[in-house]
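[1] Following is a predicted model, sequence given first.
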Amino acid sequence: MANDQDYRGADSDTGPRTGAYAGWGSESDVVTTNEPVVGEDDDPAVRMPGEWRQAAAEAGFLPASGADEDAPAPGHRDAPAPAATASRADDALTAQEPDSRAEEREPRDGHWLPHSRYVNRDGIPAERLRVAYRAFLALWAGFVVGALCAFWPTWPFTMDALLGYGVLASLSDEHAALLTMAVFGLGGIAMAYALTVIGYRRLASRFYLMPQAISEERGLIARRVSRVELAHIRTVDVRQSVLDRVLGIGSIHFASAGTGADDVTWDSVLDPVATQRAVLQRLRQTEGD
């Protein structure tokens, strides 16, 4: 930078640095003035020499050439606050989410029961449960064996040859054909039986949770309906065998006051403990209303 004579002139005051230019450059490069600092509308940078203005812009104290003059310089007190960090944003979202561990919470999407469907039950909105597919484990195994026999009826001859028994290899062609037809027919019957029983039990057993009652319906043509008001229910029991625990299914038994037997039974439903908890919560809400 030039010497003092180039910028300050012979008549400049060499006293201490004061005023609008205090703090720029070294002591020999600073123009001193005793003029008071003017208002914000009178920008002292306009009167700054060209080289000083360029150096201030490069240092970040003034906007660069062609930049927005109204934009605040770095470190300006009116600079916008930094955006929220990811952790703060996550904390804000977490604060808005309900506590999933809380015992009392509103039904999700309007459903009280897990794995239920909304239906119109005699003009009354209700949630319906059915017997779970996994409750028919033995029937599904029979369906798989039946499919094997129906689509591969010669598998007994193949297994006989692989094991080296040679029992079926001694059969005549007529007997071998009869055995193949029998295997095919039994396989088809097993598949049809398994699908029929599974479909019938799924369609014939329907369990409902209504605004003021629960019900159990059995049968397609001949029908049996058991209904208990929510206000009359006194016990809600869950019963599971060892296999039921493994499969995640169970039966829920409802009994009302003054009876020694179960009035309504929801058998082989998914997540019986969660279903029991949802029903109990619905009962508490009914008592509160």
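    Thanks, I have the structure now.

[2] drop to CA atoms for contacts and neighbour counts, all remaining ones
    Will do.

[3] quick one, helices of the stretch 51-200 of the chain?
    86-96, 137-151, 155-163, 173-204 (DSSP state H, counting those that start in this stretch).

[4] try this one side by side with the last:
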Amino acid sequence: MDCQAQTIEQEPLESGEYCTKEVHAEPFSFLTDVTLAPLCGTGAENSCTCDTCCCQEERVIDPDLQAVNMQLHFFINKADNIQKTLSELAVDREAYAASMQSFLFTCQPFFNHLEQTARSPLSDNFLLSESKRSQLFDFSQTLCNKLENLLLTCAGNNLLSLDETEPDGLSHFYIGQCGLGPLRVTFFRYCQLTPYLAEVNTGLFKRMRWNVDQLGEMDNTEYYFLCCEDVNTLPEEDSSSSSQDSGAKMWSIGQWIQVSPETDNINDWIICSIPQGTYLKRVILGSEEPTCSIATDCLLQLLMLDHK
């Protein structure tokens, strides 16, 4: 996908909403077992039944990436174990949600390692070939899909909420971070297509978000989104619709342009229940949803052009 060729002139559309949240968790001592975790499918108790797992027999993992592959399956197995508790007769909703928050937190360093290694020409004294890079991105997408399915299952069992307007909602989760010169880019994945602007139907639905921080400067963060535009959505339709069953869609990357509050004054933010903004469309990606790595590549190319 040629991202640069599809970059368009900035043109504001109707708008959006943004909500930030920090996740705090207890120290993740179980990560000390990562190197001892068996490969997926080696043993009945660790057999893999997930559709998105990358352990298909025909797949050949590069020897240099076997340790990373083992870590991936550790997290896959951990997610499977968490999901198994759904079959228990009595599940403490609050405790389950806290456990999920903690698990998502422990996945963050692994996502960082995958992204930073894949986007570096050299890693651990070996040249990162295109094949290795592709496998690392596949690992990241596999874990991302697993976590997304896990959260959707939990939400379906009323153990947590995917509504981002709720204080404890888990509408999105962290999937990596990388550096780009003076910029730090952090990625998030929405569990499902989520209205760009809460309480108002714009026909736009969020799938990813990138926080772009200018290092060395205070309070200078830009927000970009991977959005799906449902071209068949009418303004009067229910804004809570996920657009999953609608017709033609168009994917794009756009920038959050804050409208309200008009300043960064803390008092203005306190009295503003939901921030408002416009969607400044920057890149057209077509009718098919891009993978997380392809979408991020396009965003990074856009940032490089903007910061030349």
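    Good, I have the coordinates. Small disclaimer: the values here were computed from a predicted structure and weren't measured.

[5] Please work out the TM-score for the two chains.
    The pair, once superposed, lands on a TM-score of 0.22 when counted by TM-score structural alignment, normalised by the length of structure 1; 104 aligned residues with a Cα RMSD of 6.2 Å.

[6] hmm, back to that, would you format the helices of the stretch 51-200 of structure 1 as TSV with mean neighbour count and distance to residue 117 of structure 1 included?
    Listed next are the helices of the stretch 51-200 of structure 1 as TSV, based on neighbours: other Cα atoms under 10 Å; distance: least, Cα to Cα, whole Å:
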stretch	mean neighbour count	distance to residue 117 of structure 1
helix 86-96	11	28
helix 137-151	18	23
helix 155-163	13	43
helix 173-204	16	14
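
[7] do you know which of these lies nearest residue 119 of structure 1?
    helix 173-204 (14.2 Å; Cα to Cα).

[8] right, and the helix or strand after that closest one?
    For helix 173-204 of structure 1, the following helix or strand on the C-terminal side (DSSP states H and E) is strand 205-209.

[9] now for that following strand, which elements pack on it?
    strand 124-130, strand 213-218 (3 or more Cα pairs under 8 Å, 6 or more residues apart in numbering; DSSP states H and E).

[10] circling back to that earlier point, so which of the helices of the stretch 51-200 of structure 1 is nearest residue 234 of structure 1?
    Of all these, it is helix 173-204 that lies closest to residue 234 of structure 1, at 26.8 Å by Cα to Cα.

[11] what angle sits between that closest one and strand 213-218?
    On the basis of axes from the mean of the first three to the mean of the last three Cα atoms, to 10 degrees, helix 173-204 of structure 1 is oriented at 160 degrees to strand 213-218.

[12] for helix 173-204 of structure 1, packing partners?
    helix 137-151.

[13] which other residues reach the helix it packs on?
    155, 183-192, 194-195, 198 (Cα atoms under 8 Å, 6 or more residues apart in numbering).

[14] circling back: of the helices of the stretch 51-200 of structure 1, give the one that comes closest to residue 120 of structure 1.
    So among those, helix 173-204 is nearest, using Cα to Cα, at 16.0 Å.

[15] Just to check, residue 126 of structure 1 is in contact with residue 213?
    No: at 9.5 Å, residue 126 of structure 1 does not count as touching residue 213 under the criterion of Cα atoms under 8 Å.

[16] out of the two, which sits in the more crowded spot?
    With neighbours defined as other Cα atoms under 10 Å, residue 126 of structure 1 and residue 213 compare such that residue 126 has more, 22 against 16.

[17] Compute the distance between that one and residue 200 of structure 1, please.
    Distance of residue 126 of structure 1 to residue 200 of structure 1, given as Cα to Cα, to the nearest Å: 22 Å.

[18] Kindly report the same for residue 182 of structure 1.
    For residue 182 of structure 1, the distance to residue 200 of structure 1 - Cα to Cα - is 27 Å.

[19] re the thing from before, present the helices of the stretch 51-200 of structure 1 as TSV; the columns should include distance to residue 119 of structure 1.
    Listed next are the helices of the stretch 51-200 of structure 1 as TSV, based on distance: least, Cα to Cα, whole Å:
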stretch	distance to residue 119 of structure 1
helix 86-96	32
helix 137-151	28
helix 155-163	46
helix 173-204	14
